[in-house]
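[1] Everything below, folded, please.
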Amino acid sequence: MVPFFGGKILSEIRPQDVEAFRGQRRKKNGNPASVQTVNHDHIALKHCLNVAIRRGLLQSNPASKVPMPNPENERDRVLSDEEWSKLYQAAKPHLRPVLLTAYQLGQRFSEIVGLTWDRVDIKRGFITLRSLDTKTKTARQVPMTPDVKMTLQRLAKVRTLTTATTEAVSRHVFTYEGKPLQRVSRSFKTALKDAGISDFRFHDLRHCASTNLRRAGVDTATAMKIVGHKSEKMWKRYNAIEERDLTQAAQKVHKYLQENTRGTLAENIATYSANKRT
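    Here you go, the predicted structure:
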């Protein structure tokens, strides 16, 4: 809020300024904020202006005159099985593991690029997200699908080979030219264009993951636990979910994707490797 309102005098802030602020947050290049996030910012702004009113610095609250849309009315764009196959094939090698993790596990972009190897247990098949890693500030255990597990095993092997030849090796799981990934907006946009896919954002991969979990028959509470969607009421139910339930969920979505997607990830990787050698 400070960059937008910092140079304004309180009495000069108008409802249209609040609307412009909301619009700017929603149109931010590369990582636009969700409706829910913008609503939280809006509430914080409204609170600050109410404090100004109580202190006699302002007569009325312009933020109160701007409605906040229901986040439940947000877009819910998901990829068809054919679109996903095209997107994965069109993506550059460093982007593919990122897309796969988002598509099959529903992790947020920040959770993916911030992931370090000390929180990856390949043998057990789980990724640990600490409370400070998640948007909801709630720690969670994410079960790997077989495809994700195989991909991380491959990345770990590459990292081991790199360690033998250089001293500087990133702690981060997802890297580009040896450095932690921070942005993929350009390569993601290129992959979308090459795959012929429109009206799709990186964050929509979370919707894809949720939809695939539901279609695979994973119960709602377990699915929400995996992708990190929760309400206070639902969270009480999450606590009863055991590790074996999460592992079973990962196996279910893997089976669903194998039956409904053209070619397995292993086949796609083999094809890609063969093409690269030729």
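[2] switch to C-alpha atoms for all contacts and neighbour counts from now on
    Noted.
[3] Now do residue 109 against residue 258, distance only.
    For residue 109, the distance to residue 258 (CA to CA, to the nearest Å) stands at 24 Å.
[4] any idea which helix or strand comes after the host helix or strand of residue 47?
    For residue 47, the host element (DSSP states H and E) is helix 35-54. Sequence order places helix 81-90 as the next helix or strand after helix 35-54, per DSSP H and E.
[5] Now show me the structure for the sequence below, then we'll compare the two:
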Amino acid sequence: MPGVRRSIRRRSWSDHKSPSSIDHCDKLGKSIGKAYTEEEKLRMLEQAKMAESPHIHPAIMLALNAGIRDAEPKQLTWDQINLKRGYLPVGKSKTEAGEGRTTPLNSALAETMSECADWYRDRFASI
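    Below you'll find the predicted structure:
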């Protein structure tokens, strides 16, 4: 976990300009964030896999692959994630239009969530 935090902090404070970094701006031209490069994503995922908590890697995979807002993964339950069909519906959302939409799981995210579900079943007998 400390490595993940360091990676995120380094990215936030870095002046590093990469051709694959995208600077997102609001209507006034004020920077509101940058997209992670593929190298940065891989480094975060490697650190997450080594984290003490088994929840870090799935959380980062959701953040990087599901296209959902930062608060939405915190509200997910196992009942919502459909591993057989490969999607997750978003419940409560920041906007009314965002509620109830479904998000497909790409193969990497589906595999991670399946492994996480197996871990929960082994540990708690059900999910």
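[6] who has more neighbours, residue 109 and residue 258 of structure 1?
    The residue with more neighbours, out of residue 109 of structure 1 and residue 258, is residue 109; 21 against 14, by other CA atoms under 10 Å.
[7] when you align them, which residue in structure 2 goes with the more buried one?
    Under the alignment defined by TM-score structural alignment, residue 109 of structure 1 corresponds to residue 70 in structure 2.
[8] thinking that match is in contact with residue 63, fair?
    Yes: between residue 70 of structure 2 and residue 63 there is a contact under CA atoms under 8 Å: 7.0 Å.
[9] Structure 1: which residue goes with residue 103 of structure 2?
    In structure 1, the residue paired with residue 103 of structure 2 is residue 142, using TM-score structural alignment.
[10] Can you list the helices and strands that the host helix or strand of its match packs against?
    Per DSSP H and E: residue 142 of structure 1 is located in strand 140-143. Using 3 or more CA pairs under 8 Å, 6 or more residues apart in numbering; DSSP states H and E, the elements in contact with strand 140-143 of structure 1 are strand 126-129, helix 220-227, helix 243-260.
[11] Quick check: which of those is nearest to residue 237 of structure 1?
    Among those, helix 220-227 comes nearest to residue 237 of structure 1, with 6.9 Å by CA to CA.
[12] follow-up on the earlier one: list the contacts for the residue lying closest to the match of residue 103 of structure 2 once chain neighbours are set aside?
    Distance criterion CA to CA, 6 or more residues apart in numbering; nearest residue to residue 142 of structure 1, sequence neighbours excluded, is residue 127 at 5.0 Å. Residues near residue 127 of structure 1 by CA atoms under 8 Å, 6 or more residues apart in numbering: 119, 120, 121, 141, 142, 143, 144.
[13] now do 7 Å
    119, 120, 121, 141, 142, 143 (CA atoms under 7 Å, 6 or more residues apart in numbering).
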